[in-house]
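1. take this sequence and fold it.
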Amino acid sequence: MPSVVSRVPSPPERKRKTHAKSRKGCGNCKLRRVKCDEGKPKCKKCVLYGVSCDYDGSKPSLDLSAEGAFQVNLACGEATLDFSVAPEKPPVSLNKAAAAMVNHSLSDTAYNQADGLVMAGLPHLHRFSSWTFTEKDMEIVTRFQTRTVSTIGSKKASSTYRDCIAHLAFTHPFLMHMVLSLTLLHDAHLTTCPNSDLATDFQKASLTHWNTATKLFNALLSRPIPPSYRDAIWATGALLGTASMAYIESSDPAQAWPLKPPDPNDLNWLKLNEGKRAVWEIADPSRPESMFYSLGKHMNHLQRPDWVANPDFSSVPPRLAKLFDITEQDSVESNIYYLPLLCVQHTQLLSLTHGFVLPFIRFLLYMTPEFRALLELKDPRAMLLLLWWFRRVEAGHAELWWMTRRAKIEGRAIEIWLERWYGGEEGLMQMFERLRGGAVGEVQVREMEEDPAMVLMECTGWAKERLSASVFAQ
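-> The predicted structure is shown next:
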């Protein structure tokens, strides 16, 4: 059958009015990148949207105003109102005015991106520019700013994200959709019953925004990227990575990987870490002019710590080395298990908290395609290491919900799978029961300091020969 090549008709050339640029516009018009008529004391656009008009930068941008008498504070999610200045003015909807202004700003950005979408061969994405930012969306952004953002990443990262992401989202639709998606995913997690209709509604709404965000994001990355977009690109990548870790279809381990029927999307959450490294190279948040500079210069994902760049074979206990076929001649390149084992080992005396996120994330950041391929094949030693890491994560701080939720559900699924196929006489899971237990207790620390391999080998009764035979069988 001959192939059919469809061509997208070229859109009619759109001519835009030219105007002399001015640097004398008000703060709000500059922020929204629209032409200001420079009217005094208020320009027409600020009067239209009911916002405080400020030319000297003495007032915060995007504050709402009724004759300068009220404003919305996103940090506390409430509005203050005083009509004493103009008592003849009728009450107005503060949230509606704020939402209208944000929607106008996002629409302007989407309009400016339209030509780029056509050039990228994605004219169908025009329809996303018709999406309207509503009062309900403003409430979701408020929940992100006052609650969800504080759960993301390390303590330093979450405070930086709180100061920067919402500000960037107001002028970048792909980031705004990702902010809404992650917050709704958090809403679903916080519902009393994870299988309730409310949780399902939150999750469906989250996936809708996620789908829109990724399509707009991919369209942006497919063409030359303006420098002004780099910070928003990094913020979107960070939220995508967080959401990918958090989202799991079912709270029932029997319906989770590796027990559920195979699906091409299995383990996609692991693949996104490669994308995050690519986003780092594009956005470079460690550059001096970046909003994330103070954070980026301390968290370069492309720079490996010393113990990874120059691993010490003697740090691996002999029985663990035997279990994973690690010899003195091996390196992280020659033995697929070496690097994941080192990463898990470096979390043994730590508890997952906001202060110790990076040591746990390294297991994902440094995961090689070869090790991920072993997981896809359900290699028991690779599964054992992933479960070991899941157990360390599961015991972490409850606020880090985007990490602990998957660890609990898929961790239990891996337990069942390993017990079913590679249980051993005493049961493989006995070792993980001793590694479980929330914060690391004194007995557990002592055991791991003496010889973590002893816990692995003696508690399971799982001989090395058992691993070697039928290593890829299910």
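2. C-alpha only now, for contacts and for neighbours.
-> Noted.
3. all strands of the protein, in order?
-> 70-73, 78-81 (DSSP state E).
4. which helices and strands sit right next to the last one?
-> If I follow you right, that is strand 78-81. Taking 3 or more C-alpha pairs under 8 Å, 6 or more residues apart in numbering; DSSP states H and E as contact, the helices and strands that strand 78-81 lies on are strand 70-73.
5. check which helices and strands the strand it packs on sits against.
-> strand 78-81, helix 94-119.
6. what's the spacing between Val51 and Ala169?
-> When distance is defined by C-alpha to C-alpha, to the nearest Å, Val51 is 19 Å away from Ala169.
7. these two - which one has more neighbours?
-> A count of neighbours by other C-alpha atoms under 10 Å puts Val51 above the other of Val51 and Ala169, at 27 against 22.
8. so which residues of the stretch 301-450 of the chain form helices?
-> According to DSSP state H, counting those that start in this stretch, the stretch 301-450 of the chain carries its helices in the segments 306-309, 318-323, 338-345, 358-365, 369-376, 380-394, 401-422, 429-435, 442-450.
9. so how far is the third one from its chain's centroid?
-> How far helix 338-345 lies from its chain's middle: 23 Å, per C-alpha atoms, centre = their mean, to the nearest Å.
10. one more sequence to fold, the one below, so I can look at both together:
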Amino acid sequence: MPSAETSSGRKRKAHTKSRRGCGNCKLRRIKCDEAQPECKKCQAYGVSCSYDGEGSNELQHSGEGAFRIEPAVPDGGTLVDFGPQNLPTPPNEFPAGMLGYGLTLHDTEEVYRITEKDMDIFRRFRERTAMTIGTAQTVDTYRDAIGKLGCGHSYLTHVMFAMVLMHDRYLSDDPWGPPSNAETFHHYHGTAIFNSMLSKPIAHEEKDAMWGAAALLGAITLASMDATTPEESWPLAPSSPSDLDWLRMSDGKKEVWRLADPTREDSIWRSALQFDYKKAPTPQTYRRPEVETLIPHLTDLYGVDDLSKEAGDPYHTAASIIMRLLPIQCTHSTILYFLSFLGHMDPAFKQLLHQKDPKAMLLLAWWHAKLLDYSAWWLQRRATLECKAICMYLQR
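-> As a prediction, this is how the structure comes out:
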């Protein structure tokens, strides 16, 4: 029988083998693009590319031990589809039952097997990192429920791992150092799978995990910053397409909120996220002469007390929120009030920030300055560097 046809008469697509492909692509049994010095497949996958012909049964990540990536094929069996609709049944015992569990990876049929080291990451998330993110109201949900959700939603577990490894880096002797290969690996696969999920209708059973991933990615994006000095930070650094990416991430979170509706009746997030500003106790304020002196000047500069300016004024909402926040101390219990500044930011105001409008930048600098009251690791670097950078920019 001609090799181009099967017994059913269906024509088989011609396939050209990559004879000079890299070792990792051969190991993964995919066609290598043979780009030099590193092929694009390895760059996208987050592994160290090598053409030396020396293969192993592990994909190597430069500078660290290897990640063991296994084909999703049982010994002597047929290919197992670990797509979203055919995930293995999550273990009943958490987290002990997660050892050896297979997490799906982006754009490949292979899986990532959870190791003993990963089990320690689960522990650090529950006992440390979960206590530092979100608000005082969401701690229990992050600590107890999000890990269990991750059992059946690989992208959430990847994002959780990336956040813990980022937290490790911020607590290390080299907090300004680049992310580890493990952090990059999990961040890439978690984000890529998450984005692919957003490109299609979200199934009801995915909604809680999708919001959990969006919330963690929001904190990761705020914490992700290459700059180590104000001069390397926005707005002093040379302009880049990635400028103010963290503001765009807040827009994405609002869209996921709309799609996932985490306050719906059966959501695990409902009790933690139901927040009625009208019924909530007023945050404790404190008197500071410099703040009390500043408020009349801000009122005059932004015309906050002029109701006629509210409609169509791009500064009005941002200025009104900042003035309410000035006498409030930012803490784990009040952080939600400060994050509302991002959630209610007008598109026209964001455009002014991209244009480096002085009045818009002044409000953002005050917001950053207020965040310095709260020693959250995922906020401090950006708040410190960008606040100083904006002040230097305006002074110049």
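11. TM-score for these two?
-> Comparing the two superposed chains by TM-score structural alignment, normalised by the length of the second structure, the resulting TM-score equals 0.69, with 300 aligned residues with a C-alpha RMSD of 2.8 Å.
12. quick one: closest of the strands of the first structure to Leu190 of the first structure.
-> Of all these, it is strand 78-81 that lies closest to Leu190 of the first structure, at 22.0 Å by C-alpha to C-alpha.
13. skip the chain neighbours and tell me the closest residue to Leu267 of the first structure.
-> If the residues on either side of it in the chain are set aside, Leu267 of the first structure comes closest to Glu376, at 7.5 Å by C-alpha to C-alpha, 6 or more residues apart in numbering.
14. just the helices of the stretch 301-450 of the first structure: most buried one?
-> Among the helices of the stretch 301-450 of the first structure, judged by mean count of other C-alpha atoms under 10 Å, the one packed with the most neighbours on average is helix 380-394 (a mean of 23).
15. now render the helices of the stretch 301-450 of the first structure as JSON lines, adding distance to Phe202 of the first structure.
-> Rendered in JSON lines, the data for those read as follows (distance: least, C-alpha to C-alpha, whole Å):
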{"stretch": "helix 306-309", "distance to Phe202 of the first structure": "40"}
{"stretch": "helix 318-323", "distance to Phe202 of the first structure": "44"}
{"stretch": "helix 338-345", "distance to Phe202 of the first structure": "34"}
{"stretch": "helix 358-365", "distance to Phe202 of the first structure": "27"}
{"stretch": "helix 369-376", "distance to Phe202 of the first structure": "30"}
{"stretch": "helix 380-394", "distance to Phe202 of the first structure": "24"}
{"stretch": "helix 401-422", "distance to Phe202 of the first structure": "15"}
{"stretch": "helix 429-435", "distance to Phe202 of the first structure": "33"}
{"stretch": "helix 442-450", "distance to Phe202 of the first structure": "39"}
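16. out of the ones you listed, the one nearest Cys29 of the first structure is which?
-> helix 401-422 (37.1 Å).
17. what packs against that closest one?
-> Counting contacts by 3+ C-alpha pairs under 8 Å, 6+ apart, helix 401-422 of the first structure is packed against helix 230-246, helix 380-394.
18. Lys207 of the second structure matches what in the first structure?
-> Across the two structures, Lys207 of the second structure finds its equivalent in Arg230 of the first structure, going by TM-score structural alignment.
19. and for the closest residue to its match other than its chain neighbours, the neighbour number?
-> Distances taken as C-alpha to C-alpha, 6+ apart place Ala283 nearest to Arg230 of the first structure, at 4.6 Å, with adjacent residues excluded. Counted with other C-alpha under 10 Å, the burial measure for Ala283 of the first structure works out to 21 neighbours.
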